[in-house]
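Chemist: Here is a sequence together with a model predicted from it:
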Amino acid sequence: MAAPGRRRTRSRTPEPLADELPVARVLVDVPLPHLDRPFDYVVPSSMADDAVPGARVAVRFAGADHNGFVLERVAESEHEGSLARLRRVVSSEPVLTPEVARLARTVADRYAGTVADVLRLAVPPRHATTERRPSPARPAPPEAPQAGGWSGHAGGQAMLDALAAGKAPRAVWNPPPGGDWPDLTARAVAATLAGGRGALVVVPDGRDAARVSAALTALIGDGHHVVLEADAGPAKRYRRWLAALRGSAGAVVGTRSAAFAPVRDLGLVCVWDDGDDLHAEPRAPYPHTREVLLLRAHDTGAAALVGGFARTAEAELLLTTGWARPLTADRAGVRRSSPVVRTVGDDYEQARDEAARSARLPSMAWRTVRDGLANGPVLVQVPRSGYLPGVACGRCRAAARCTACAGPLRLGRADEPPRCGWCATAYPSWRCPECGHTTLRATSVGVGRTAEELGRVFTGTPVVVSRGDGVRDEVAAEPALVVATPGAEPLAEGGYAAALLLDGTSMLTRPSLRAAEEALRRWMGAVVLVRPGPDGGNVVVVTDPSAPAVQALVRWDPAGFAGRELAERAELHLPPAARVAELTGADADVTDLLDQVEVPEAAETLGPAPTDDGVRVVIRVPRGSGTALAAALRAAAGVRSARRSGGPVRVRIDPVDLG
């Protein structure tokens, strides 16, 4: 009999372990650099059938519950001592495939990050209801497509034949101005599917994904592909992602994170417009879509297609090293499909027409808009959003700044007072602190003010505005002024009758390594929307005609410009000819991290330079030392993480916005 006042306790017999492969190697969702490795757990017999490689599990780690993925099951652990047990199997669906797990490790090493951070980008959150539903059966492979527009590209038919035969061609592709790039992409995907392999296409935004999806459906019908984009709800996105994982869809079209989609038997990776900054992931470890896909192609032996109307220096490097071959239209085809592009300086005072002066346009630009409106819609590209994003004193030209935070003042509308662009403080009675003047002048003009001025000049003409906070997908063929920021240009039925590219000088003189490259990319993106051919639409770019980017636009020569750009960067030891790491954080934290880094030989350390977040240091090394630099930074971050001292330091490898 038990003693009075004491509770009788019953000891629980531990559940036996799995008979086969009782140890699970688990990648725990802990983003600390010094814990960036798998850990061993024993598998209870009740979980033996569900804790498969790739499954989501819950474990106890450092006194707290964490989720993780089973990487593999093994017979015994190399760890000496007792192992903790798996807490539970969250889902037996093997969502982390061996290929994606290898890719996550490679990307983490390439960008000095952790696998846990990469997997947050690669594997979407679980949607249990969706996961319990079966995916549809995979349709039979389509027939190999006809060449279509690829017949106008040197080597285009050969590439399609190679894809259909299960081979792995690698190309940098620049279609001509009139090239239907969604249809050309769809034909490359269809050829890959016809060869019995999967395809993955990553584009900058949802509008581009919808265009490629529509082209694929028109070419080979429904059921062969899924679209992965951020705008889809969690259930719909997860359902489509599972369709790729389970093999019911052979092709995936999507935006940035789709680069990690678990496509089976991957035979083709394609990135369109790789110079678009939407391909740069804003979350750690900040990978770029192009680099993720190229790493994936190398690992799986898949074909690779890097496409765009413009060509980046990184794509040019692929050609220079022999990793890829050029895939371009012949010059005769380019001349036949190119609209006429003219240039004019941006000195508005030279305009003789009163209407041109009131719209801040040179006479040639004003006449091009007027004549174009007689035949259809006219596109006006403005590089800045807002109304007047920059203002200064009307007398002494001193920049107007906030007295509270020193931020720049800007005007949101004509009937509103200027406000600070940083803290939003309004200044209804602004007075220049330098000369006491009370009037403001514009130093830069946004899309809103441009639309207002053009509407006053071309009275009776509808004005359509398309920008980041309100993007129009399409406009009709009727005459209209379509004022848009770069990347937000709507498609026009039958193409635009003319295009006007404003404020080119401001685009070329931005303090960025890629200013000229980005300007050419944006201009080409607008020109291809104009009716093709010498008898089609007219284009006027308002900037210095002698700038190399402007001359490349007039000649439609993305290859020549990219070659020159790469040569200049090689001479200056800048990416992609060199590898660069950017460290940003508090001064003491950046210094502490640098003290732990064993930088490779020939490394150059630039900085520290003050920033809004503290300081920035740039480490530059020859391209061949990039892997060693990333490894050294990962090791140093691990040392600081293990010490649990200091604040965070953001590490970005080869950032696209350097400078």
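Modeler: All right, it came through fine. Numbers count the residues shown, from 1 in each chain.

Chemist: drop to CA atoms for contacts and neighbour counts, all remaining ones
Modeler: Noted.

Chemist: Name the helix or strand for residue 327, please.
Modeler: strand 325-328 (DSSP states H and E).

Chemist: Mind giving me the packing neighbours of that strand?
Modeler: Taking 3 or more CA pairs under 8 Å, 6 or more residues apart in numbering; DSSP states H and E as contact, the helices and strands that strand 325-328 lies on are strand 170-174, helix 313-320.

Chemist: mind redoing it with 7 Å?
Modeler: Under the contact definition 3 or more CA pairs under 7 Å, 6 or more residues apart in numbering; DSSP states H and E, strand 325-328 sits against strand 170-174.

Chemist: Give me the residues contacting the strand it packs on.
Modeler: 303-310, 315, 324-328 (CA atoms under 7 Å, 6 or more residues apart in numbering).

Chemist: Specify the angle between it and helix 313-320 in degrees.
Modeler: In this structure, strand 170-174 runs at an angle of 130 degrees to helix 313-320, with axes from the mean of the first three to the mean of the last three CA atoms, to 10 degrees as the basis.

Chemist: centre of the chain versus strand 170-174, how much separation?
Modeler: The chain centroid and the centroid of strand 170-174 are separated by 18 Å under CA atoms, centre = their mean, to the nearest Å.

Chemist: in that strand, what's buried?
Modeler: Within strand 170-174, the residues scored as buried using 16 or more other CA atoms under 10 Å are 170, 171, 172, 173, 174.

Chemist: and of those, the nearest to residue 247?
Modeler: The closest of these to residue 247 turns out to be residue 170 (CA to CA; 24.4 Å).

Chemist: and the comparison structure, right after this:
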Amino acid sequence: MLTVPHLDRDFDYLVSAEQSDDAQPGVRVRVRFHGRLVDAFVLERRSDTDHVGKLGWLDRVVSAEPVLTPEVRRLIDAVAARYAGTRADVVRLAVPPRHGSVEKQAPAELAPLAAKPVDTTAWAAYARGEQYLSAVQDGRAARAVWQALPGEPWAQRLAEAAAVAVNSGRGVLAVLPDQRDVDMLHAAAIQTVDETRVVALSAGLGPAARYRRWLSVLRGSARLVIGTRSAVFAPVADLGLVMVWDDGDDTLSEPRAPYPHAREVAMLRAHQLRCAALIGGYARTAEAQALVRSRWAHDLVAPRSVVRAHSPRVVALEDSGFAQERDPAAHTARLPSMALRTARTALENQAPVLVQVPRRGYVPALACARCRAVARCRHCTGPLSLPDRQTAGAVCRWCGRDQPALRCARCGSDAVRAVVVGARRTAEELGRAFPGVTVITSGGDAMVASVPAEPAVVVATPGAEPRADGGYGAALLLDSWALLGRQDLRAAEDTLRRWMAAATLVRDRGAGGAVAVVAETAIPTVQALIRWDPVSHADAELESRTEVGLPPAAHMAAVDGAPDAVHAMLETAELPEAAQLLGPVDLPVGARRPPGMPADSPVSRMLVRVPRDGGLELAAALRRATVILSARHDQQPVRVQIDPLHIG
């Protein structure tokens, strides 16, 4: 496959009689292109050609295994068109590298699939939950957005839905954010589906193991495929159900071109195959809510009385004068008395306490104590941090250089203060606040899987919260301003998702579970947590984005590169009439650059916005412009992202 944009098209080659039997559509081959051998795939066999010149011969068939199936090829074309990318880039994501020795191994003989009984009564807690599973069993294209109850064992529910589809003779694909989620669903799935027919795909597998499992999917022996974002392209036979869990997680967005999101690819696949789809989570994204509002999917939500019974009690900072008189430092203290009381009550009841902090490390950001200017590295202007208490000076988070002597470039002061407090520093503070209580930290490379049901304080960053046997007695959500105050389109949505992920690990209110969020009650995101109402929050988020024309209410392309290259791209592209140009703006130092761009050159960003129905037209225009500029070879590289996850 040729990754150069202006060569992203089909080429005709002659096939010799000796190669004819093996050179079937979908197999890997080697061809000579412009004097060198390149890898390729056979797309189709024809007896004629529209090429007017002399045709070259196929060099050799690498393998007779048809790894590029017609369904996956159609999905690759759709993803390339949706995200203004090249098919070669999408194929790289969809088809793993070949492992010859694995491919030559004979597949294991499997016994006929034996259906296991499935208990789906737990789905009755959700309105139309049982009807949805009946539609999946009947093979209908039922699509839903599932709002999981607090504390719901989501892996068991997804395993039950998958078993219903498998027992009806169809394949199932489940896409999850990370390896921990994959392991949880796999453990639940083998209780409801024959273990020999369940395959887990993830980046952590070695090349041989991953290719062996992927081949079992291709050859039809695997009926339930569980994996991270790249598994969304897995060649599942007779696909009947596509499931995506926690679609708001950043890891579901591919960091490589053309930067597709696994949720969008999964929905494209469900649309193409007319199969069932399920998007689930404790929180809800505006994109998922847009699917419900457009009637492409329907809600699976439990009644309010059921939600209230399953959720913990949530308390926040009160805004009344009486509350401020009772606790004057509540709005300025990092650990107000409200949070300390909640934690002490849980510890007295012999239950662990979860403390969620947004940042890992000790003090990940410093500022001048006099003028509050952010402390930056003298070499690369990166932010300075304090890795631990023993370190004499600061360390740059970008280049790693030590800064033994700190002096503010603005006012000359040598005094610094903490802008953000990390997990390790928080653990120190809590150790002093609760003497004699075990303090456990989880985050980064030192993640803890679970903790016992005994008094302890667990300090964790979002996504690294360990599970507690029997649930936590309480959870403290600290430094809310660090999450809500980010200059990001999805700041409120992502904050609620992280809070709910932590709060769902807490016991329900009937068992004394409580969550203390250190934020003002009047903030809409805090209100949504108190009411445990992510649906209304997502609906309000979607409404506000619709008013200002932001995704998913509109489609937006981010064009990054050198200012001249960005200008040339937009001048070349025949943009739709409804397109609006926003910018340009200069990206900060340290921002991710287009591949091949010099490290010291400035990066400019231009946003192009079109109405919701103009997304494919915009992508096609930018794709054509990329092809033209690629053929000219007179501009620096430009990165094009359709509906980027973070706009700013």
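Modeler: Yes, it's here. What you see is a predicted model; the values in this text were computed from it and never measured.

Chemist: picking that back up, the strand holding residue 327 of the first structure aligns to what range in the second structure?
Modeler: When the second structure is aligned by TM-score structural alignment, the counterpart of strand 325-328 of the first structure is residues 298-301.

Chemist: do stretch 188-197 of the first structure as well
Modeler: The alignment of stretch 188-197 of the first structure onto the second structure (TM-score structural alignment) spans residues 161-170.

Chemist: now what about the matching stretch, what contacts it?
Modeler: Contact with stretch 161-170 of the second structure is made by 115, 118, 133, 136-137, 171-172, 192-193, 223, 238-241, as judged by CA under 7 Å, 6+ apart.

Chemist: again, only using 6 Å
Modeler: Defining contact as CA atoms under 6 Å, 6 or more residues apart in numbering, one finds that stretch 161-170 of the second structure is touched by 115, 137, 192, 193, 238, 239, 240.

Chemist: Now, those that are in strands?
Modeler: Among the contacts of stretch 161-170 of the second structure, the members falling in strands are 239, 240 (criterion: DSSP state E).

Chemist: which residues in the stretch 501-648 of the second structure form strands?
Modeler: Across the stretch 501-648 of the second structure, reading from the start of the chain, the strands by DSSP state E, counting those that start in this stretch fall at 514-520, 554-561, 580-586, 604-611, 638-642.

Chemist: can I get those strands in a markdown table with mean neighbour count?
Modeler: A markdown table is the format used below for those (neighbours: other CA atoms under 10 Å):
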| stretch | mean neighbour count |
| --- | --- |
| strand 514-520 | 25 |
| strand 554-561 | 24 |
| strand 580-586 | 14 |
| strand 604-611 | 22 |
| strand 638-642 | 24 |
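
Chemist: Could you export those as a markdown table, including distance to residue 307 of the second structure?
Modeler: Formatted as a markdown table, these follow (distance: least, CA to CA, whole Å):
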| stretch | distance to residue 307 of the second structure |
| --- | --- |
| strand 514-520 | 15 |
| strand 554-561 | 32 |
| strand 580-586 | 42 |
| strand 604-611 | 36 |
| strand 638-642 | 36 |
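
Chemist: out of all of them, which strand in the first structure is the longest?
Modeler: Ranked by residue count, the top strand of the first structure under DSSP E comes out as strand 64-74.

Chemist: residues in contact with the most centrally placed residue in the second structure?
Modeler: Within the second structure, one residue has its C-alpha closest to the average C-alpha position: by CA atoms, centre = their mean, that is residue 252, at 2.5 Å. Taking CA under 6 Å, 6+ apart, we find residue 252 of the second structure in contact with 177, 229, 261, 262.

Chemist: what does it align to in the first structure?
Modeler: Using TM-score structural alignment, residue 252 of the second structure pairs with residue 279 in the first structure.

Chemist: now swap in residue 2 of the second structure and tell me
Modeler: Counting by TM-score structural alignment, residue 2 of the second structure lines up with residue 30 in the first structure.

Chemist: Could you report the neighbour count for the spatially closest residue to the match of residue 252 of the second structure that is not a sequence neighbour?
Modeler: In this structure, residue 279 of the first structure finds its nearest non-sequential neighbour in residue 289, 5.2 Å apart by CA to CA, 6 or more residues apart in numbering. Taking other CA atoms under 10 Å as the criterion, the count of residues near residue 289 of the first structure is 27.

Chemist: again with residue 215 of the second structure
Modeler: Residues within reach of residue 215 of the second structure, counting by other CA under 10 Å, total 22.

Chemist: what does residue 49 of the second structure give?
Modeler: Counted by other CA under 10 Å, the residues lying close to residue 49 of the second structure total 11.

Chemist: Translate it into the numbering of the first structure.
Modeler: Using TM-score structural alignment, residue 49 of the second structure lines up with residue 77 in the first structure.

Chemist: do the same with residue 193 of the second structure
Modeler: In the first structure, the residue paired with residue 193 of the second structure according to TM-score structural alignment is residue 220.

Chemist: burial of that match, as a residue count?
Modeler: When counting by other CA under 10 Å, one arrives at 19 neighbours for residue 220 of the first structure.

Chemist: likewise residue 211 of the second structure?
Modeler: Per other CA under 10 Å, the neighbour tally for residue 211 of the second structure reads 21.

Chemist: That one and residue 223 of the second structure, how far apart?
Modeler: As defined by CA to CA, to the nearest Å, residue 211 of the second structure lies at a distance of 16 Å from residue 223 of the second structure.

Chemist: just residue 535 of the second structure next, same as before
Modeler: 32 Å.
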